[in-house]
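Trainee: Here's my sequence, what's the structure:
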Amino acid sequence: MPPIQDKHSSRELLQAQVNLWHHALGFVKSMALKCAMELQIPNTIQHHGGSMTPSELATKIGLHPSKLPRLRRLMRVLTISGIFAVHEAATSNKEIVYGLTPTTRLLVGDEVKSNLFPILSLMLDSTVIAPFFGMHSWFLDEHSTSLFKKAHSLNFWEMAEQDDTYNQILNNAMVSDSNFLTDIILRECGDVFLGINSLIDVGGGHGGAARAIANAFPQMKCTVLDLPHVIAEAPSDVHVSFISGDMFKYIPPANALFLKWVFHDWGDEDCVKLLKNCKEAIPPRDAGGKVIIVDMVVGSGLNEIVTRETHVLYDLFIMCVEGIEREEFEWKRIFMEAGFGDYKIISVLGVRSVIELYP
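Mentor: Down below sits the predicted model:
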């Protein structure tokens, strides 16, 4: 067999090498972002008026002067990848200045209530990343179903129940995501909540989404259903009620149900069981009954490479905890198996969609 060099031009070979290196080094971007977050670089620049020179930044975050050249190299990765902005200062020495971008602005402010810092912290947490180093052996192990459990001897949810620190990281992540996404849901497709008298947020955590919905629709009775250890830490609220329970055993009756980022945690069999419980809890369609789902529909939404790649990357990411992101035909299959009659997908949430499901 002739060597590969004989079949391709030097330009093609070198580009192929670049592609492999770029793919293999993708983790460096993730770790650079994690480092910037832990050094509080976004907030530091924000509190300095939105721009800082490398020396100003190094001083403010408490770095030794010897680290300044390394800081520049870190920020070079993050500016080339579009996380931060960079430009020359309007001074004679032409020193560069770092600034925020729309992406970075999602990381500034209160860590739990107003930005995406907590959800990114969960994605980049060593507990979540560690299992991927054993992915190849997990694939070869016919008896292991959970990559996360193979690494930690506990599944994702057992870890949250037994480790208070990890549980706090998870809860903060869910709160921040709910606050961010629910505001956009209400702005872009709030009509899905019109005419609903009572709504249960199934697996709604500490009630961030339910609280926002209740504020937008004061006439609606909003309730959160979640596991006892989650509800135990939920803040009290006059507009939202909380019920401890297991959604796989029973869901209280309501006019409509809301499930944000729930189904992707479970396989088809569990999802069908959950959907059947949902169907039993709501009235017929002509009486206003429906299930509102917020989740990924792989391949839907903007047909551009970042969205499409994020869909499949997140699907592989959540495979670690036995989750799955579904294409439309996969959603349709579990909907029909659970006895639902119709659905509508509204793709206005970036990588996620709103699905209205009717009995």
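Trainee: For the rest of this, base every contact and every neighbour count on C-alpha atoms.
Mentor: Will do.
Trainee: Tell me the gap between the lengthiest helix in the chain and the middle of its chain.
Mentor: Assignment by DSSP state H gives helix 164-189 as the longest helix of the chain. Computed by C-alpha atoms, centre = their mean, to the nearest Å, the chain-centroid distance of helix 164-189 equals 9 Å.
Trainee: one more to line up against the first:
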Amino acid sequence: MMAINKSAWFPGGAGQSLSKVLATTSIMELTNGRSFDKLFQAHTLVLNQSLSIAGLMSLNCAVELGIADLIHSHGGPMPLSELARSIPIPPEKAPSLRRLMRLLASHGVFAAEPDGNSESETAYLLTPFSELLLTKGTNLSAFIRVNSDPAFMKPWFHMGDWFKRKGSTPFEVAYDGKCVWDLTKQRPELNDMFNDAMSCETCWVVKAMVTEFPQFFRGLKSLVDVGGGTGASARMVAEAFPDVKCTVFDLPHVVATLPESKLVNAVGGSMFDSIPPADAIFLKMPKLWISSL
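Mentor: Alright, predicted model coming up:
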């Protein structure tokens, strides 16, 4: 096999010793018999996985800056310079905004095209992805915010500890035995954020169900939305099917904040103890994702 001479890369001292090792090492020995192509592919995967957090946090940044709404209000491809003025940002941050938008466009959040009025500038458009972030629309922004909030990201840093222990969840390890419901009960701002996230993520699913699959609700006289949070889903069902008696069932401190409604009943309790009787139970599993890690 061909030997690799790297002496020019590691001049003098300890580097010279390393170059001598490389000069007498074959490609097969250096790669443990694997081809460089496969190792480079693996190296790329390591970097992508290690830096994947940049995608989530950049998306959260776009939500905080309201970029989707700004592009929508512009009414067409929005030049980067116009976007910078609309946010607005200090002029020295323009290069960073350009990098942010390039990253988001590479992930399909926005689309990019040359600006018709300037050969050197890029304009950005909405995609089906970013249309879901519009304030007047489905608006999944709250779901992005809760996933990127430090309080809800903290359990991910304790997964290693959790695997070494018996029972519990990473969330409980991170918060000294408290589950997500304990934490949201103590911190109303987190409770509101969590409920908004679960509500916005669920609403478009329920809307599709009541419009595209009404057969699911035919013949029902009663339905209980377990873990119903703000009651948005139950209200959508009740509005579409007035003959179905809908109940929101969630923890007492959650339903205590719900306004009175003629469409749905609110009942406090724990599903691990009992669930109010009904013809059907609506239980959307993503509502429990953070407590079941």
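Trainee: related to what we said a few turns ago, if you count neighbours, what's buried in the longest helix of the first structure?
Mentor: For helix 164-189 of the first structure, burial by neighbour count (16 or more other C-alpha atoms under 10 Å) applies to 166-167, 169-182, 185-186.
Trainee: do the same with stretch 120-127 of the second structure
Mentor: The neighbour-count check on stretch 120-127 of the second structure (16+ other C-alpha under 10 Å) flags 122-126 as buried.
Trainee: residues making contact with that stretch?
Mentor: 68, 71-72, 76-80, 108-115 (C-alpha atoms under 8 Å, 6 or more residues apart in numbering).
Trainee: Show me those that map onto helices.
Mentor: Going by DSSP H, the helices hold 68, 71-72, 80 from the contacts of stretch 120-127 of the second structure.
Trainee: List just the nearest of these to residue 264 of the second structure.
Mentor: Residue 264 of the second structure has its nearest neighbour among these in residue 68, at 33.5 Å by C-alpha to C-alpha.
Trainee: Aligned against the first structure, show me the partner of the closest one.
Mentor: By TM-score structural alignment, residue 68 of the second structure lines up with residue 42 in the first structure.
Trainee: And the residue lying closest to that match once chain neighbours are set aside, which helix or strand is it part of?
Mentor: Closest residue in space to residue 42 of the first structure, ignoring its immediate chain neighbours: residue 108 at 5.9 Å, by C-alpha to C-alpha, 6 or more residues apart in numbering. Using DSSP states H and E, residue 108 of the first structure sits within no helix or strand.
Trainee: Quick check: the gap between residue 108 of the first structure and residue 30 of the first structure.
Mentor: Taken as C-alpha to C-alpha, to the nearest Å, the spacing of residue 108 of the first structure relative to residue 30 of the first structure amounts to 18 Å.
Trainee: okay, the two: which has more neighbours?
Mentor: residue 108 (22 against 14; other C-alpha atoms under 10 Å).
Trainee: So which residue is dead centre in the first structure?
Mentor: residue 119 (6.1 Å; C-alpha atoms, centre = their mean).
Trainee: how about the helices of the stretch 251-359 of the first structure, start to end?
Mentor: 268-281, 305-319, 328-337 (DSSP state H, counting those that start in this stretch).
Trainee: Any chance of JSON lines for these, columns mean neighbour count and distance to residue 62 of the first structure?
Mentor: Formatted as JSON lines, the helices of the stretch 251-359 of the first structure follow (neighbours: other C-alpha atoms under 10 Å; distance: least, C-alpha to C-alpha, whole Å):
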{"stretch": "helix 268-281", "mean neighbour count": "19", "distance to residue 62 of the first structure": "49"}
{"stretch": "helix 305-319", "mean neighbour count": "16", "distance to residue 62 of the first structure": "34"}
{"stretch": "helix 328-337", "mean neighbour count": "16", "distance to residue 62 of the first structure": "49"}
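Trainee: Residue 145 of the first structure: which of these is closest?
Mentor: Closest among those, using C-alpha to C-alpha: helix 305-319, at 9.8 Å.
Trainee: Which secondary structure elements does that closest one sit against?
Mentor: Packing partners of helix 305-319 of the first structure (3 or more C-alpha pairs under 8 Å, 6 or more residues apart in numbering; DSSP states H and E): strand 297-298.
Trainee: which bit of the second structure covers the longest helix of the first structure?
Mentor: Aligned by TM-score structural alignment, helix 164-189 of the first structure corresponds to residues 188-213 of the second structure.
Trainee: The residue nearest to the centre of the first structure maps to what in the second structure?
Mentor: Aligned counterpart of residue 119 of the first structure in the second structure: residue 143 (TM-score structural alignment).
Trainee: Name the nearest residue to its match, sequence neighbours excluded.
Mentor: residue 197 (4.1 Å).
Trainee: Return the residues in contact with that neighbour.
Mentor: Per C-alpha under 8 Å, 6+ apart, neighbours of residue 197 of the second structure: 140-146.
Trainee: How about residue 166 of the second structure?
Mentor: So residue 166 of the second structure contacts nothing (C-alpha under 8 Å, 6+ apart).
Trainee: Could you confirm it falls within a strand?
Mentor: No - using DSSP: H, G, I helix; E, B strand; the rest coil, the assignment for residue 166 of the second structure is coil, not a strand.
Trainee: Please tell me how far it sits from residue 172 of the second structure.
Mentor: Look at residue 166 of the second structure and residue 172 of the second structure: by C-alpha to C-alpha, they are 12 Å apart.
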